[in-house]
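> Pasting the sequence and the predicted model now:
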Amino acid sequence: MIRDYDSLMNMTPVVMEQSYTARDSCLYALSVGCGIDLADDWARQHLGPLPPARTLPAMATVLAAPRLHAMDLGITLSGVLHGRQGMIAHAVLPVEGQVTSVTRVDSVFDRGEGRGCEINMIRDIHDTRSKLAYASVFMTFICRSDRVAGAPALARSVTAAEDDRPPDHVVQIPTSTQSAQLFALTGDQNPLHMVPSVAAKAGFPSPILHGVATYGLCAAFAEKVLCGGGDAAPGGRLGAISGKFNAPVFPGETIELALWREPTGARIEARAVARQKIVFADGRVAIEGGR
């Protein structure tokens, strides 16, 4: 049992600041797959030569991001799974700048005996000087080893039936055996993603890719398909993306991203090709602007 429900819900929000450079924006783009194809003009916008023309919207997920162990939640970190991730982009993130984030607990649910609890958090990110809001990031953590006294029970979710039509777009995205080390340079140095012995203790055959890296990869290539040319909406940009982490990705795997177009964006799903394992599910993308 960890702290009680009221104390979690009334926690003081965590405020962080971070300055980032054009080099950081390029590094993030590289870490989520831009640059695989040297002839890709869309990717080159995010890679330079320095400074790049634009920043990937999902870079907001790694800016001024506090680590769970620093938030005094009282949870057993070894029992935590990153369940879902979402983001709404409020304004275009500049190539370089200084941002402030405010992270708070949004809701807590009890998952039942032996199943722990679910903690949902929101991180709002704005420009430190102008206060312009850039993004809101939503995170769900499954705390398998802990329950919260007084938390409401988690309602059973009902997944809406999806149509069975084939996807409108399918993109295969190779990752590198260095993908996790590269993504770690954006801020998350958890050894689970880099050290084989740590991954083995957690029950994995090798280090796994950061969930937020998988999310960023899906966000980048969904935006490329929907906004980057061809059948895309010129001038459009990623407005929001959300989904569920269904299984880990191992660096070096090829990821297949499937997109089903919808009036304002797309439904998406990603799978590890060799294992035929869905790794990112229930995905939704919204596009702002464009035709």
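Happy to help now that I have it. Numbering: from 1, shown residues only.
> from here on, contacts and neighbour counts on C-alpha atoms
Noted.
> which one's the longest helix in this structure?
Criterion DSSP state H: the longest helix present in the chain is helix 211-227.
> In the helix or strand following it, which residues are buried?
Using DSSP states H and E, the next helix or strand after helix 211-227 towards the C-terminus is strand 237-245. By neighbour count on 16 or more other CA atoms under 10 Å, the buried set for strand 237-245 is 237-245.
> then this one, side by side with the first:
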Amino acid sequence: MPIDAAKALAAEPRTGDISWTTKDVQLYHLGIGAGANPDRPSPATDPGELRYTLESRLHVLPSFATVAGSGAPGVISGLSMPGVEVELAKVLHGGQTLEIHRPIPAEGTARATNRLAAVYDKGKAAILVLRTEVADADGPLWTNDAQIFVRGEGGWGGDRGPSTRLDPPVGEPDLSVERPIREDQALLYRLCGDWNPLHADPDFARHAGFDRPILHGLCTYGITLKAVVDTLLGGDVSRVRSYTTRFAGVVFPGETLRIRMWQGKGSVRVAVSAAERGDAPVLADTIVQYS
């Protein structure tokens, strides 16, 4: 069996220093569409967009934590952990949970600790949960849990894990917005550190079962959080406390995301779909908690 659950869970955590600059933050924001918000007139110079793109007034969207310092640790790094030997073409990002302990500085150095927190047997697939905890000299900054879905690697009789499915939101959404995805969006976003060829190489994408390269799930994740912050949280990135989602379907560059939001007390339920494909689900079971 390519995944040795006992060995993977017993492995020592991997710890190392990471750092980022304002340029890294700006590149991430551009990679998720900052400066091109269709809801704003002249978005490239709108103050609401400049807070994501201009170094003199830079605010850090919390989802930057998924790429800070070392690129997308949830998929590529998780496959190099002890006890895990799987083919990259069988791997998909299944879900992401982010807890923000305090606002992320626009530049900094921190210590990141990575470990496999869980390995679940789903029968025809396995799910690896890679936990990344990051702290700087002033204390904890964020905790990331990436759920890595590995096709064809289950069936050893292990723990199936908890269900992450939620009941659908009730009633009509409080707000619905659309965000177009550029044809070159994945090529730009991958410069943030996720070099998986699934998002750029047509031959690799076909080998993985897709007609053409797909957008990074974490790019959709960032686009969605930005839409919530810009519309329901007054543009204040510091209000985000946690953000969780399940990747329910793929996005192809050139499509349009339809982002529906239901606002509650201290939380926003979100559903994201691909508008041109009959609102095919993209992100599900999505919650942003805020102060």
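That came through fine. Worth saying up front: this structure is predicted, and the values here are computed from it rather than measured.
> follow-up on the earlier one: save the buried residues of strand 237-245 of the first structure as CSV, and put in distance to Asp37 of the first structure too.
Listed next are the buried residues of strand 237-245 of the first structure as CSV, based on distance: CA to CA, whole Å:
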residue, distance to Asp37 of the first structure
Arg237, 21
Leu238, 21
Gly239, 25
Ala240, 25
Ile241, 24
Ser242, 26
Gly243, 26
Lys244, 28
Phe245, 26
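> Can you show me the strands along the first structure?
Counting by DSSP state E, the first structure has strands at residues 14-20, 80-89, 97-110, 117-127, 133-143, 169-174, 237-245, 254-262, 265-272, 277-288.
> what range in the second structure matches the second one?
Spelled out, that is strand 80-89 of the first structure. Matched against the second structure by TM-score structural alignment, strand 80-89 of the first structure falls on residues 91-100.
> which residues touch that stretch?
Residues from elsewhere that reach stretch 91-100 of the second structure (CA atoms under 8 Å, 6 or more residues apart in numbering): 62-63, 74-75, 127, 141-151, 217, 240-248.
> starting at the chain centroid, how far to it?
Centre-to-centre, stretch 91-100 of the second structure and its host chain are 6 Å apart (CA atoms, centre = their mean, to the nearest Å).
> For it, buried residues please.
In stretch 91-100 of the second structure, counting by 16+ other CA under 10 Å, buried: 91-100.
> do the same with stretch 51-58 of the first structure
51-52, 54-58.
> between the residues you listed, which is nearest Ile255 of the first structure?
Nearest to Ile255 of the first structure among the buried residues of stretch 51-58 of the first structure is Ala58, at 18.0 Å by CA to CA.
> Name the nearest residue to that closest one, ignoring sequence neighbours.
Take Ala58 of the first structure and drop its neighbours on the chain: the residue closest to it by CA to CA, 6 or more residues apart in numbering is Gly216, 5.9 Å away.
> Just give me the neighbour total for the one you found.
25 (other CA atoms under 10 Å).
> now for it: what does it line up with in the second structure?
Per TM-score structural alignment, Gly216 of the first structure is aligned with Gly222.
> picking that back up, with distance to Gln45 of the first structure as extra columns, can I get the strands of the first structure in a markdown table?
As requested, the strands of the first structure are arranged in a markdown table below (distance: least, CA to CA, whole Å):
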| stretch | distance to Gln45 of the first structure |
| --- | --- |
| strand 14-20 | 18 |
| strand 80-89 | 19 |
| strand 97-110 | 18 |
| strand 117-127 | 22 |
| strand 133-143 | 20 |
| strand 169-174 | 18 |
| strand 237-245 | 13 |
| strand 254-262 | 21 |
| strand 265-272 | 22 |
| strand 277-288 | 18 |
